[in-house]
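Undergrad: mind folding the following:
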Amino acid sequence: MDGPLADVARRWTALGASDPMWAALTDSGRGGQWDAGEFLRTGRAEIDAVLDLLRRRGCTPVLGTALDFGCGPGRLTAGLAAAGFERVIGVDVSPTMLEKAREVLPTELADRCEFVLNTATDLSVVPTDSVDLVYTCRVLQHMPPTLFRGYLREFMRIVRPGGLAVFQVPAGPAPGLAGAPVRLLPAPVLTRLREGMQMHSASPAEVSRLIADAGGVTVAIEEDRSAGPRWSSHLYVTQAR
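TA: Predicted coordinates:
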């Protein structure tokens, strides 16, 4: 493994060793302040909200196999299993994040969750047409465009025909004063302020075009706040043809 993915892996392996739950969800303070139970409850609440959105958009997924891309400490992996998916695969580039995920996973969900280390720029660890739902949030935003474009194509490959890939991507800095620091400060300064977490964005037009080129269709583009107040962000509901 080399190039941009190696940089991502080093950064997130270090964060996984120091404070994995905070790195995955910075709503709580730095320094191990997350309670594991509360951390996992936020994942179940997020998954419940996503499934409700999909129902309202007329595309309820089959509760078969789900993939949590960039699973980190397993917050959403556990949430997907608790919501009723028969099998959930959590994929991450960081062994330290996966170690934490296995540690905090509730015993009653262990037989339905699998954590896989993936150090490739594709998802060849997952067979074609084998997944009913891909979900990822607060992950693609930390990947350089060359990486996240490739993973979007892979989402469309691994999802069964009619299956769904739901993912979040920032569109750019928020308008007005909220996004001013992102527009004005040099990228290296912003990365240091975020303790090494880089941020990247793509326009809705670009994302929709990538999905179409990969053989999918964009069902809905929803406003999203996962990237924080300094970014305009969207949640994409996409479907494999």
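
Undergrad: okay, CA-based contacts and neighbour counts for the rest of this
TA: Will do.

Undergrad: for stretch 211-222, buried residues please.
TA: Going by neighbour count (16 or more other Cα atoms under 10 Å), the buried part of stretch 211-222 is 211-212, 214, 216-221.

Undergrad: now show me the structure for the sequence below, then we'll compare the two:
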Amino acid sequence: MSVRHTINTAVNKTLRPTGFQLVRGHSADPAISAFLPAKRIVKQADRAGQSVGDFLDSYSAEPGATAETVEAMLELSGLTTAERVCEIGPGSGRYSTRILSALRPGSYEVYETAPDWIAYLRRELPGLVFQPADGKTLGSTPSASVDLVHTHKLLSYIPFATALGYLDEMARVVRSGGTVAFDMVTDDCLDDSTTKVWLTEPDRMTIYSVAPRAWVSGFLAQRDLALVGSRFVPLSGGRTELLVFRRN
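TA: Predicted structure coming up:
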């Protein structure tokens, strides 16, 4: 074990409660999920002659996946406008940009734990409201206060218990008639072709967490959220399922 690794491990242990970390593309700390570093992704996107959002679509899903996801979310929810939106883990802002354009909200608050992407978002989308992020709650957002709370390409990468905590928080902060939307690798995503890929590359596929779709729907139903629709979303190595709920 190198001296640098020892130091980084010690620092990350200290920083963990704040939701921040030292990284070199990924973290060896099992309590902190890996993420794509902003500097490298921006450079690769520039080299490819693409926007960061388009590059990430090609890198982790397929071209046009972000636009199709946002269109499906808006279609299923029926949203045409929103006063207040909350997004968990916006990263590059590829979903944020499209939601801002479509709904023109008065306030768009985000919870992001990656310092490099926060710096990027502050430059690219200066109108965002950055809330203190602890990697598990939406503590700065009042209950029943937002028209839309959403997250994409996040819940499938974190421990299921942490994902449940976020779902509980999303149910708390959405107002009556508001929308909760997210994607997860549900059991319905595991068709034959996906299963074959996972069996072929088990080490790579351990980054994903699988959620029981019926149980998650029941969990949110107990919090007065009704499932209004879903769509499958492409993902490297398979697919996730976009689930859209409305508070009664």
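
Undergrad: tm score of chain vs chain?
TA: Comparison of the two superposed chains (TM-score structural alignment, normalised by the length of the first structure) gives a TM-score of 0.74, and 213 aligned residues with a Cα RMSD of 3.2 Å.

Undergrad: one step back: mind checking which of the buried residues of stretch 211-222 of the first structure are in helices?
TA: 211-212 (DSSP state H).

Undergrad: redo the buried residues of stretch 211-222 of the first structure as CSV? Include distance to residue 67 of the first structure.
TA: Shown next, in CSV, are those (distance: Cα to Cα, whole Å):
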residue, distance to residue 67 of the first structure
211, 17
212, 21
214, 18
216, 17
217, 19
218, 19
219, 19
220, 20
221, 20
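
Undergrad: between the buried residues of stretch 211-222 of the first structure, which is closest to residue 37 of the first structure?
TA: Using Cα to Cα, residue 221 is the member of these that sits closest to residue 37 of the first structure, with 31.0 Å.

Undergrad: contacting residues for the residue lying closest to the closest one once chain neighbours are set aside?
TA: Counting by Cα to Cα, 6 or more residues apart in numbering, residue 221 of the first structure lies nearest to residue 236, which is 4.7 Å off, once chain neighbours are set aside. If you count contacts by Cα atoms under 8 Å, 6 or more residues apart in numbering, residue 236 of the first structure has them with 165-169, 218-222.

Undergrad: swap in 10 Å and give it another go.
TA: Taking Cα atoms under 10 Å, 6 or more residues apart in numbering, we find residue 236 of the first structure in contact with 135, 165-169, 204, 207-208, 218-224.

Undergrad: tell me the counterpart of residue 148 of the first structure in the second structure.
TA: In the second structure, residue 148 of the first structure lines up with residue 163, judged by TM-score structural alignment.

Undergrad: re earlier: go through the contacts of residue 236 of the first structure and name the one nearest residue 75 of the first structure.
TA: Of those, the one sitting nearest to residue 75 of the first structure (Cα to Cα) turns out to be residue 135, at 12.0 Å.

Undergrad: hang on, isn't that closest one packed against residue 61?
TA: No: contact criterion Cα atoms under 10 Å: residue 135 of the first structure and residue 61 do not qualify, at 11.3 Å.
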